[in-house]
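*Asks:* Show me how the following folds:
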Amino acid sequence: MDASTPVSVVLPTTGWNDACEQVADQLRPDDELLVVCDEHRESVADCAEARDGVRSIVAGEPEGCSGKANAIAAGMEAAAAERIVWTDDDFFHPPDWLEGLRTDYDRRGPTSELPVFVGRDPLAAALEPSHAISGTLAVFLANVPWGGSLVFERADLDDEQRFLDELRRTVSDDGLLSEHVEFTTVERTRRVAIGGSTRETLENQARFVKIVRYHDPTGTAVQGVLAAALTVACALFPLPMLALTTLWTAAIYAAFGIRRWTFLAAYPVALAAIPLLAYGLARRTFVWGGRRYRWDGTFDVAVEPA
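*Replies:* So this is what the prediction gives:
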């Protein structure tokens, strides 16, 4: 297939917003945008009806999975095209975003962009160095897909129906996808705001840790060993490690075009690496998108209102 191949864009959201407008403006005549909500929302349905190629999809309440995974599954089942794009509504989609993913697929096959997480509260901002390393650098080096901006085709899945069934039994959509499709991650970033309050940032920390735990247990073990070594080094050699961690993080920021002062928090974040990992592993539940999840295994999820 080539860049003229029709694309179905699956966009889970809670309402019509700027991201919906931005993606709708980039559709070609044979493309479609599926705006997926948990329940019928008249404003979304009206806006979708007014735009060519846009459809409103009702996913229903999730049972035994996250709202995001449930929405992605519903969107893929409703999608008409062979080529699928997943995206989120929490970042700016420039006018060439969809064309970029088309070209990426034709050159590389399944392709993902990269997130840069920007904190909206003091704790989330302080943790930005950790996200730059684990959520941007590590994702890039390991070719891990990010569900906020990726493209693949149905034929890339080893078993599409099994994948959709598993989506409705887990929390992390992109974590599961990484087990079914091999991706290439390109060095193109999207700025995603996270947090908003200390509580929300702690909930995100628990969720991020559990995603790695259940979809990459080896990575969790490696992360633990490295975090322990880093914490000990920072405690024993504070001044050299202050300089080293700050310069190392500044280099990562520069490599990915992150223009934020928060690289200066690299040393205290390194000192807190083990407590942060332990906190995420110890939490029995976490809140995400207005729901509380108990995630006791890759396909063992209980969900209730927050």
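*Asks:* okay, CA-based contacts and neighbour counts for the rest of this
*Replies:* Noted.
*Asks:* biggest helix in this protein by residues?
*Replies:* Across the chain, the longest stretch assigned as helix under DSSP state H is helix 217-236.
*Asks:* and that helix, how far out from the chain's middle?
*Replies:* How far helix 217-236 lies from its chain's middle: 24 Å, per Cα atoms, centre = their mean, to the nearest Å.
*Asks:* Please identify the buried residues of that helix?
*Replies:* Neighbour-count burial for helix 217-236, counted by 16 or more other Cα atoms under 10 Å, picks out 220, 223-224, 227-228, 230-231, 234.
*Asks:* Here is the second sequence; please produce its structure so I can put it next to the first one:
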Amino acid sequence: MASVILPTNRWTDAAESVIKDLRDSDELLIVCDSSTAPVADEAPNQATVVIAGEPTGCSGKAHALATGMEHATDDIIVWTDDDVHREAGWIETLTSKVQTHDAATEVPVYTGSGLWQLFEPALIIAGTSGTASGRYVWGGGVAFDRTKLDETAFLRDLRRTVGDDSLLSEYVDDIWAETDHCRHLEVDGSPEAVYHRLVRFGKTSWRFEPLQTSILLGMSLAFSAGALMFPIVGVIVATVLGGLAYWKLGITRASVLLSYPSLLLVPVFLILALVAPSFEWGGRTYKWSGKFDVQVVS
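*Replies:* From the prediction side, this is the model:
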């Protein structure tokens, strides 16, 4: 048995795929903002709708996940998202691994068109590969045994931050990653959407791993300087790095050919995330000034 927590305000096709894979002993908790959210009326009978209310001092998703865990009846917790389409057996795959590991995570690959293609290779090289290595969990598809962590402290911290999965990664030690089947997620490639997503991703890195992110910034600046001085070498090195990362994860996308400009933009991405005053996510605007210093602006 597992308690599956799905934060959403609307019923989606992806949510329907979650319902279809529920086992007889599983429970599905749909966590929404208010009783007026469309999903409160649209959710099927197999799901239990939980009203989280408005977040204060954390992201809406973090607040929803914390509320869902407080209502969950099983020790095995599964987090999922309303935009992730599921195939049969995904719950069993993750929960079975929790028997021998602290957590089991899927590996996300963010793909898209437009401006996003320029950043896709760098995020696969630096971000997706980190999850695939078992260093981090992904909040859109993860299972864990809450008896193996300090749940009281975890829920307290969850209601003080934006990075729900980064926080969970700190609370679990042994992470199994499903590298045989990366989860491809299509993202909006418009300039505005890319800006807000990059700022959110980058701020998560700065808030949770400031030292490592500073080192990454220094290394990326050095690489960019060298790659601009010796562009042919830069193109070869970047493309090889991208090709290896894509190959290891089983990704076949032409965006790998953009590895050179993508890696050149890493310093821009990191500096932008550091200085940007706010970002939008899920219909809300946040100011994230510290790991546990979050203001919901609107």
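*Asks:* returning to that earlier point: generate JSON lines for the buried residues of helix 217-236 of structure 1, with distance to residue 101 of structure 1 as supplementary columns.
*Replies:* Formatted as JSON lines, the buried residues of helix 217-236 of structure 1 follow (distance: Cα to Cα, whole Å):
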{"residue": "220", "distance to residue 101 of structure 1": "30"}
{"residue": "223", "distance to residue 101 of structure 1": "31"}
{"residue": "224", "distance to residue 101 of structure 1": "34"}
{"residue": "227", "distance to residue 101 of structure 1": "35"}
{"residue": "228", "distance to residue 101 of structure 1": "38"}
{"residue": "230", "distance to residue 101 of structure 1": "37"}
{"residue": "231", "distance to residue 101 of structure 1": "39"}
{"residue": "234", "distance to residue 101 of structure 1": "41"}
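*Asks:* Past the longest helix of structure 1, which element shows up next along the chain?
*Replies:* The helix or strand immediately downstream of helix 217-236 of structure 1 is helix 238-255, counting by DSSP states H and E.
*Asks:* Relative to structure 2, which residues correspond to the helix or strand just after that next one?
*Replies:* Using DSSP H and E, the helix or strand that follows helix 238-255 of structure 1 towards the C-terminus is helix 266-271. With TM-score structural alignment applied, helix 266-271 of structure 1 matches the range 259-264 in structure 2.
*Asks:* post-alignment, the matching stretch versus structure 1, mean distance?
*Replies:* Taking mean Cα distance after the TM-score superposition for structure 1, the mean distance separating stretch 259-264 of structure 2 from the aligned residues in structure 1 is 1.2 Å.
*Asks:* Contacts made by that stretch with the rest, please.
*Replies:* Contacting residues not belonging to stretch 259-264 of structure 2 are listed as 118-122, 220, 223-224, 227, 234-235, 238-239, 241-242 [Cα atoms under 8 Å, 6 or more residues apart in numbering].
*Asks:* gap between that stretch and the chain center?
*Replies:* On the basis of Cα atoms, centre = their mean, stretch 259-264 of structure 2 sits 22 Å off its chain's mean C-alpha point.
*Asks:* what do you get for stretch 75-89 of structure 2?
*Replies:* Distance of stretch 75-89 of structure 2 from the chain centroid (Cα atoms, centre = their mean) equals 13 Å.
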